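S.K.: need a 3D model of the following:
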Amino acid sequence: MTLNVESPERKEETGKSGFGARFALILIALLWASQLNGLIGLMGSNAQAEIAVHYHTTEIAWFSQIGLLIGVFATPFIVKAAGMFGKRRLLIIITTLGLVGDLIAALSTNFETLLVGRAVAGFYGPSIALVYALTRDVFPPKLVGPASGFLGGGMGVLALGGPFLSGWVLDDYGYRGVLWFMVIATGVSLLALLFLVPESKVREPRTPVDWAGGILLGGGLASVIYGVGKGEQWGWTSGDTLSFIGFGLLAVIGFVLVERRVAHPMFPITLLGRRRVWSTFLVSSLIMGAIFAQGTVLNLLILMPKIPGLSDGLGWTATKNAWVSAPNSVLLIAVSVATGVLVRRFDSRLLLGIGGTLVAVGVALMSEFHHSVGQIMAIGVFSGVGMGIVVALVPIMVIESVKPEEQALGNGAQNMMQGVLQGVMTQVAFVLVAQNSNVMKGTAFYVDDSYSKGFLLFAGVIAVGTLLILLIPKAKSLKEAEVGQAA
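M.R.: Model prediction:
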């Protein structure tokens, strides 16, 4: 892709070299940072079957969920601090926390310590919000769209190379090798941020921290996720389940009331109250949350063993899964990059509708046809094209909806809403999948009907999210939207 753009600070050799060396290095560093969560999530998802068998646990869902809980709780404080003190600075801090958590997990000798490490690493959760905000701030106007689309398309790079990397590490070194690779990957990201990425000059005024609002919002949403996650174990009508879910919902209501009264709210109600903003956040969070959540169930289906009468997993190796998914990953990359260019000419709402429809159709078909290599590859064409469109558009639509000084808060709010919906959908899916599970030696194995129900859940949510695009009003296109310091 060739783009003729000059830096606003000085003329660089960008005329025929696209982004130019400086911006290319920044983009690579931000790409690694933006996909680190996804890479760790992918490798962890692939390793969870082996971890569940090794530790004889039926609570393997918390291997991924504990970090999500911490990330949701921390997001309001991290994005607020990033707006006041610098997005790069906060990104470095949370990457360091992620590295500490990964080390604890890699050195763990029991499941409880492993979860502690994953919890500490959860502070890295809001990283994607800061990465996209930095992209808007440090790239010239004409590069913001392609750069954002490229970062969104990084999910395709991850989907292409991640399974091969995960397969090699998991098949040759086991789940412990996966945990140590997480340490290495986070360390590389930290070094790239320190030496390649400039700080944003866009700042919010330094105001007192709205601790009450942040605790009510983060704590309330985390409480809802935790209550839903324990619902199957405690009983959906038990006092404990209803208390956690009820407290969480009351805390969110309390957050709204507090934000209307404080002088310097954590998330201004005026921002979240704008129709273009809340409708974009709702639609993108429903679709993206379901996309990421269904990946957990898909990996269980593919990697759990096939044991007649006990487990209906496909029993593939991680490496075989990588080869099967590779063509569709290439498709996702190509579509996402093309979408980053097309969105400057076509209404982003129309493109998102096309992408969401294709993903919903693909996941719905997967509920019935997931028994062979041919079926999964053929259905993956729908999902690959649709996901390529969606992942490229979400950050771009947030840029279209908020002002430069609201970018970190906007990305943070969208990221938090997506995390909550992803967490709730993952927990509900595990409840559906576990309904017909067989437990042997402390390990849960799942039957084919359970996987089908999980996929149908996600297909339905994606379809609803796609229909809700009708709620999003027309706003400035990416071509007209303000960008940060480059403007």
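S.K.: alpha carbons only for contacts and neighbour counts from here, please
M.R.: Fine.
S.K.: residue 104 reaches residue 117, doesn't it?
M.R.: Yes: in this structure residue 104 lies within contact range of residue 117 using Cα atoms under 8 Å: 4.7 Å.
S.K.: which one's more surrounded, the two?
M.R.: The neighbour comparison of residue 104 against residue 117 (other Cα atoms under 10 Å) goes to residue 117, with 25 against 22.
S.K.: for the comparison step, fold the sequence that follows:
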Amino acid sequence: MGEPESPAAQAATPEAPAARSGGGIVAVLAVAGIVAALMQTLVVPLIGRLPDILHTSASNASWTVTATLLAGAVAIPAVGRLGDLYGKRRLLLVSVVPLVVGSVVCALASSVVPMIIGRGLQGVGMGLIPLGISALRDVLPPERLGGAIALISSSMGIGGALGLPIAAAVAENTSWRVLFWASAALSVVIGVLIWLLVPAAPVRAGSGRFDVVGAVGLGIGVVCLLLAVSKGADWGWTSGTTLGLFAAAVVVLLAWGVFELRVTDPMVDLRTTARRQVLLTNVASILVGCAMYAQSLVLMQLLQLPKALGYGLGQSMFAAGLWMAPAGLMMMLVSPLGAKLSAARGPKTTLCAGSLVIALGYGVSLALIGSTWGVLVVALVINGGVGLAYGAMPALIMGAVPRSETGAANSFNTLMRSLGTSTGAALVGVILSQLTVSVAGHVIPSEDGFRTAMLLGCGVALVAALVTLTLPRRRPAATSPATAATAGETAAPTRP
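M.R.: Have a look, this model is predicted:
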């Protein structure tokens, strides 16, 4: 396991689904990814009101955000591997179920515990995004693969950006429960569309067993790490809890790695992950995820701070969300351009270009974030770069792994992006908590704090570009993301 399929094995694999044009398939999977990503930002406009709504403390209410992150981190790798073993369409349908159930549980919740449970179930549904990307390789003809991969990969950013204004508008004008009833209805519609329009690709017999121990070990290690990263600022970075979680993450993940190298059918094939192209793409994914999330936190706060501060822009939550929404749409607009660039020069070039565009956006922010229009321009440039980078990552991953591992490999890459966004949030949180001013008895981030956070984003994006430059050169035969994805099945991958 872990080696590319031979040409004979590839020829023996039925490819009937690929004969379809795929327009409906791509649309359904893209919308599914957007809906899944919406769940991450669904409660953000409610955070200030949740303690009263749920009769709990602000600290407890914050778990409604953390639960989604943690549940997604645990579920995404497992769902990806199960998709490889039992069929991606089947697991796409399975992933819709926790979205529906979690939304209904949240809509009916009147206390914090059921709300956290419901939000956790919604996080499990995040597996729709990497599954959708991996399914494309099975059901689309090669000439449509590059653009489709870029579009669905960008759905994470699109859903996150659109979620803020939509959720804010609903929360300000009607009952907060409508948010969750609407998300339940959308999830049901997505499930029906997947059932009707996404074909089932053949699954190779004898493709392995599900590694339960590996799934549990990875889940525990990732939860410990993400808990420490996401809650470290609240608990204290030098507190026993935070340091203990970091230590536990290191021990558990090291033990998990040793186990995965010895088991016959690993949860994540670390030998495949260690290939130069896969490893460096995952490192770049962490860095790009970190850079992407930094600007989201900074720009949303700047938009909502009072104008009297001299650097705040005095917008409501709803208005701030509307100013940021076009940035999510920008990711959708640049995805076909990224696919064309990847076809002409390879996904390595697209990933590097995306990282440099992100750095450019952060660089010009130092002169533009004093106005709402300047913030919009900065957000458009940065998210345009993110769209280029996110679209190239799956193509690089699928260009280096066999077809039987696309689900697991893409899910692991999605996990790396999530780790990057969590790390970005933690780093920006530290900067903004250290560089502050006191106004009317309230401590708020200073203008220097925001500018320092933007410089951090610029630096991280430049490092991502440097990492991308060390990726292997594209093989001459791999002239597009589609052929790059196929190359992983027909030729030995480049090794360090």
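S.K.: shouldn't residue 377 of structure 2 be within a helix?
M.R.: Yes: assessed with DSSP: H, G, I helix; E, B strand; the rest coil, residue 377 of structure 2 lies in a helix.
S.K.: what distance do you get for it to residue 362 of structure 2?
M.R.: 11 Å (Cα to Cα, to the nearest Å).
S.K.: more neighbours: which of those two?
M.R.: Taking neighbours as other Cα under 10 Å, residue 377 of structure 2 and residue 362 compare with residue 362 leading, 28 against 21.
S.K.: what residues are up against that one?
M.R.: Residues near residue 362 of structure 2 by Cα atoms under 8 Å, 6 or more residues apart in numbering: 295, 378, 382, 454, 455, 457, 458.
S.K.: if you set the cut-off to 6 Å instead, what comes out?
M.R.: By Cα atoms under 6 Å, 6 or more residues apart in numbering, the residues touching residue 362 of structure 2 are 454, 458.
S.K.: ok, residue 98 of structure 1 next?
M.R.: Residues in contact with residue 98 of structure 1 (Cα under 6 Å, 6+ apart) are 121, 124.
S.K.: what's the mean gap between the one helix or strand it maps to and the aligned bit of structure 2?
M.R.: Element membership for residue 98 of structure 1, per DSSP states H and E: helix 87-107. Superposed on structure 2, helix 87-107 of structure 1 shows a mean distance to its aligned partners of 1.5 Å (mean Cα distance after the TM-score superposition for structure 1).
S.K.: give me the distance from that helix to the chain's centre.
M.R.: Distance of helix 87-107 of structure 1 from its chain centroid, counting by Cα atoms, centre = their mean, to the nearest Å, is 17 Å.
S.K.: skip ahead from it and say which helix or strand is next.
M.R.: helix 111-121.
S.K.: and the nearest residue to residue 393 of structure 2 once chain neighbours are set aside, how far from residue 420 of structure 2?
M.R.: Excluding the flanking residues, the one nearest residue 393 of structure 2 by Cα to Cα, 6 or more residues apart in numbering is residue 281, at 6.5 Å. To residue 420 of structure 2, residue 281 of structure 2 is 13 Å away according to Cα to Cα.
S.K.: quick one, which of these two is more surrounded?
M.R.: Comparing residue 281 of structure 2 with residue 420 by neighbour count (other Cα under 10 Å), the higher total belongs to residue 281, at 28 against 24.
S.K.: average distance between the helix or strand containing residue 161 of structure 2 and structure 1?
M.R.: According to DSSP H and E, residue 161 of structure 2 maps onto helix 155-173. With mean Cα distance after the TM-score superposition for structure 1, helix 155-173 of structure 2 departs from structure 1 by a mean of 4.7 Å once superposed.
S.K.: touching the next helix or strand after that helix from outside, list them.
M.R.: Next helix or strand after helix 155-173 of structure 2 toward the C-terminus (DSSP H and E): helix 177-197. The contact list for helix 177-197 of structure 2 (Cα under 6 Å, 6+ apart) reads 32, 93, 96, 100, 103, 107.
S.K.: and helix 177-197 of structure 2 against structure 1, how far off on average?
M.R.: So helix 177-197 of structure 2 averages 2.3 Å relative to structure 1 (mean Cα distance after the TM-score superposition for structure 1).
S.K.: check which element follows that helix along the chain.
M.R.: Assigned by DSSP H and E, the successor of helix 177-197 of structure 2 is helix 212-235.
S.K.: contacting residues around that next one?
M.R.: Here helix 212-235 of structure 2 makes contact (Cα under 6 Å, 6+ apart) with 70, 74, 242, 245, 246, 249, 252, 253, 256, 267.
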